[in-house]
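1. Let me see the structure of the following:
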Amino acid sequence: MTDLKERLRAEALASGFAGMGVCRPDAIPEAAARLAGFVAEGRHGQMRWMAERMNWRGNPAALWPEAKSVVMLAEPYTPDEDPLANLERPEVGTISVYARNRDYHDLVKKRLKRVGRWFLEEARRDDPSAAHAIKVFVDTAPVMEKPLAAAAGLGWQGKHTNLLSRDLGNWVFLGAIFTTVALPPDAPGADHCGSCRACLDICPTDAFPAPYQLDARRCISHLTIEHDGPVDTALRPMLGNRIYGCDDCLAVCPWNKFAVAASEARYAARDDLVAPDLAELATLDDTAFRARFSGSPIKRIGRDRFVRNVLYAIGNSGSARLRPVADALARDADPTVSDAARWALGRLP
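-> Next up, the predicted model:
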């Protein structure tokens, strides 16, 4: 199967992926143990689905017992501009790089399906008597993509817990092809973080209790995307103008000097999402929100949670110009939005 694997690698690279590796479905027992501890300590925050499907997440072999190999693929979304540039511009919002254009779930999955279909045809051609099958996953199924990618040799999980590669940096989306074809596994990736602490030290909310550990309850990405309801008042000032996600720990990684340019044009930032005006975003009603973020991953958090985030940014702006915006939302029908507006008013001149 070595020849088939190398043909698959060539096809994947030609299709826009920047890296490929293979591991066994049972290759991540240590990750399963870490996940159990993470959930037991409550560090998963409001991501209840992590606890509900922990058995599948920690044991890919249980998710699909017939699978013999997991093919992990990495697709770069490396930004063209400094992702942290807007943090010093308090009247505009900062949106995580991955969410500044089309939803990567759709784009990566379509590419995965194309490569997967090609692979299946090749496998059946090589062995017509075998009834081989595949399943593809991109971030929405109970699959631990980062540990699997590390086990497949694509890199390692850095101190910020994200996948990191000497060849690709850390601006990558991951996709998985589970298959009944037994492919030769790759050697797992080795850790090259060394003594570097850049990702840990830059975190605005101290969300890393220790290297290689994350407390999602303090992570800005979790707070602005997954967390429903009001954010702890002690954490709100630390959000700055980050209104969807956070890139700080990714952006400072020294290994990004080797980051591969994104090949997908639809990952390039939309002009209206590079430095969006907070005053404009705060006025969005549900219809306008859905229209503006059609096809964007931002759409899934809904208008109320998004405007809540915008109001926290307005409260952190120190701008008297934005006071009327917050005042207009202090009586919003959503209690979390009105709470955020009143909090903002209490901080503005």
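2. can we go C-alpha only for contacts and neighbour counts from here?
-> Fine.
3. Would you map the helices across the stretch 101-250 of the chain?
-> 104-126, 145-151, 198-202, 220-221, 248-251 (DSSP state H, counting those that start in this stretch).
4. Tell me which of those sits most buried.
-> Mean neighbour count (mean count of other C-alpha atoms under 10 Å) peaks for helix 145-151 among the helices of the stretch 101-250 of the chain, with a mean of 26.
5. circling back: kindly reformat the helices of the stretch 101-250 of the chain as a markdown table and extend each row with distance to residue 338.
-> Below are the helices of the stretch 101-250 of the chain laid out as a markdown table (distance: least, C-alpha to C-alpha, whole Å):
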| stretch | distance to residue 338 |
| --- | --- |
| helix 104-126 | 32 |
| helix 145-151 | 38 |
| helix 198-202 | 31 |
| helix 220-221 | 21 |
| helix 248-251 | 29 |
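6. Please generate a structure for the following sequence too, so the two can be compared:
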Amino acid sequence: MSPSRDIATPSAAASTLDQQGLASLAMQIRVWARELGFAHVGITDIDLSHAEAGLQQWLDDGCHGDMDYMAAHGMKRARPAELVPGTVRVISARMNYLPSDTDLAQWRKREMARADMPGEAVVSIYARGRDYHKVVRNRLQQLADRITQAIGPFGYRAFTDSAPVLEVELAQKAGLGWRGKHTLLLSRDAGSLFFLGEIFVDVPLPVDGDDSDDRHDGHEDGSGHDGVHPNTGMDRGEHCGQCRRCLDVCPTGAITEAFRVDARLCVSYLTIEHKGAIPEPLRARMGNRIYGCDDCQLYCPWNKFAQPSPLPDFAPRNKLDSASLVELFAWTETEFMDRLAGSPIRRIGHERWLRNLAVGLGNALRETPDADARLPMRDALLARRDHPSALVREHVEWALAQEGVPV
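-> You can find the predicted model right below:
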């Protein structure tokens, strides 16, 4: 459940604060947010009517794949007051997730290099530490608690990638950045490596204008960030110019055009949201990416400005920034559940974890010229050949068949 207090009935705070009081509260919210580890906060109204046509087209085209919940909620995503009756404003916040000890001069080169090392297991940066849903939601709740202490009970509900919310559109309207061609939010001062979260409130706070110039920014799987965000009709990539690196480097061609992602092709979707067999034509293109994909962010020039998080929660656990495919494929289901307690990865389950790793191992067998280096990969796959899951067995057999296939 998202943190909340009844918002359907207007709170006393919603009607008793004057304009000066509201402005003072908005300023104080920004101070509290910084103290809680958020890099930037903005406030927006709830009019997302501009986004409805693009969202509907994206759904009609089937770009959401198996994510039936995307279609089930329909236009609620673009209508905050239908999702949470009584909402008049949205507090939009972003939280950086690069680990605090990141070498800002070298991290992108290191990540790019690992993707070119077939035997390495590449996990998306955001998923290597503690589950961001818990971290961001907890901090949003603390922010709501501070507001309550200041003005008394008010109506609110907090979200982070956990409800039918157009997070990027709201963040853009709140002045946190602009939508890049890869559909993620971009900031001139922080790139795109940050999480987004929102507090829907019934208090008519003064709003920050839609600000693709990032003027208010003193410093995001995006979700969205295991997330895939549709093109919702507000193509605000002014600061992307003619650059199309994200489109060109996407390993599966999931960014089918600027501002549009087809989830059915996206490695993040295939490794996280998709429950069945990974389509064979896409397996070779996935390389050694076993949970999520950062390529469109790694090659985005704006991410030379990405900033580390002040929180320890996003530091890598279980060597997920350096482990090999063979190491992770050896985890039993018990080890998987125990080691990944508190991790966003745990929710895909051991079966899909092995499916993803089998694809990575198959690609590594095909791309590793040294026969001795291939031996532990082959042995790891053979050890799972009789796995109880038909899904795992299918991907193991495919993987074993890749040895000797021309690169």
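7. And the TM-score between them?
-> The TM-score (TM-score structural alignment, normalised by the length of the first structure) is 0.95; 342 aligned residues with a C-alpha RMSD of 1.3 Å.
8. quick revisit: among the helices of the stretch 101-250 of the first structure, which comes closest to residue 295 of the first structure?
-> helix 104-126 (9.0 Å; C-alpha to C-alpha).
9. Contacts for the closest one next, please.
-> Helix 104-126 of the first structure has contacts (C-alpha atoms under 8 Å, 6 or more residues apart in numbering) with 4, 8, 11-12, 15, 75, 98, 130-134, 136-139, 173, 175-177, 181, 267, 297.
10. Which among the residues you listed count as buried?
-> By neighbour count, with 16 or more other C-alpha atoms under 10 Å, the contacts of helix 104-126 of the first structure hold 4, 8, 11-12, 75, 98, 132-134, 136-139, 173, 175-177, 181, 267, 297 as buried.
11. thinking again about what came up before, quick one: closest of the helices of the stretch 101-250 of the first structure to residue 325 of the first structure.
-> helix 220-221 (23.4 Å).
12. first to last residue in stretch 157-169 of the second structure, what's the distance?
-> 18 Å (C-alpha to C-alpha, to the nearest Å).
13. now stretch 47-59 of the first structure
-> First residue to last in stretch 47-59 of the first structure (C-alpha to C-alpha) measures 19 Å.
14. whereabouts in the second structure does it align?
-> On the second structure, the counterpart of stretch 47-59 of the first structure by TM-score structural alignment is residues 67-79.
15. Give me the distance from that stretch to the chain's centre.
-> Centre-to-centre, stretch 67-79 of the second structure and its host chain are 18 Å apart (C-alpha atoms, centre = their mean, to the nearest Å).
16. which other residues reach stretch 201-220 of the first structure?
-> 43-46, 157-161, 200, 222-223, 235, 238-239, 242, 245-246, 248-249, 252.
17. Show me these that map onto strands.
-> 157, 242 (DSSP state E).
18. just to revisit the earlier point, out of the contacts of helix 104-126 of the first structure, list just those in strands.
-> 75, 134, 136, 137, 173, 175, 176, 177.
19. Isn't the third one up against residue 145?
-> Spelled out, it's residue 136 of the first structure. No. Using C-alpha atoms under 8 Å, residue 136 of the first structure makes no contact with residue 145, being 11.6 Å away.
20. what's the overlap in contacts for these two?
-> 175, 176.
21. returning to that earlier point: list buried residues within the contacts of stretch 201-220 of the first structure.
-> So, of these, 43-45, 157-161, 200, 222-223, 235, 238-239, 242, 245-246, 248-249, 252 end up buried under the neighbour-count rule (16+ other C-alpha under 10 Å).
22. ok, the counterpart of residue 358 of the second structure in the first structure to residue 243 of the first structure distance?
-> Under the alignment by TM-score structural alignment, residue 358 of the second structure pairs with residue 311 in the first structure. As judged by C-alpha to C-alpha, residue 311 of the first structure and residue 243 of the first structure stand 9 Å apart.
23. Of the two, which one has the most company?
-> residue 311 (31 against 27; other C-alpha atoms under 10 Å).
24. Name the helix or strand for that one, please.
-> Under the criterion of DSSP states H and E, residue 311 of the first structure resides in helix 302-317.
25. Enumerate residues external to that helix that contact any of its residues.
-> 90-91, 93, 224-225, 228-229, 236-237, 239-244, 278, 281-282, 284-286, 289-290, 322, 326, 334, 336-337, 340-341, 343-348.
26. how big is the offset of that helix relative to the second structure?
-> Average distance, helix 302-317 of the first structure versus aligned residues of the second structure after superposition (mean C-alpha distance after the TM-score superposition for the first structure): 0.3 Å.
27. following that helix, which helix or strand comes up?
-> Assigned by DSSP H and E, the successor of helix 302-317 of the first structure is helix 323-329.
28. list the buried ones in that next one?
-> Result for helix 323-329 of the first structure [16+ other C-alpha under 10 Å]: buried residues 323, 325, 326, 329.
29. Identify the residue range in the second structure corresponding to it.
-> Taking TM-score structural alignment, helix 323-329 of the first structure hits residues 378-384 over in the second structure.
30. and whichever residue in the second structure pairs up with residue 262 of the first structure, how many neighbours does it have?
-> Residue pairing (TM-score structural alignment): residue 262 of the first structure is matched to residue 309 of the second structure. As a burial measure, residue 309 of the second structure scores 22 neighbours (other C-alpha under 10 Å).
31. List the residues that contact residue 309 of the second structure.
-> So residue 309 of the second structure contacts 37, 95, 96, 97, 98, 99, 100 (C-alpha under 8 Å, 6+ apart).
32. Which contacts among these does the first structure share?
-> Of the contacts of residue 309 of the second structure, the ones still in contact in the first structure (both residues aligned by TM-score structural alignment, their matches' C-alpha atoms under 8 Å) are 95, 96, 97, 98, 99.
33. Kindly indicate which of those lies nearest residue 107 of the second structure.
-> residue 98 (9.5 Å).
34. For that closest one, what is the corresponding residue in the first structure?
-> So residue 98 of the second structure corresponds to residue 78, using TM-score structural alignment.
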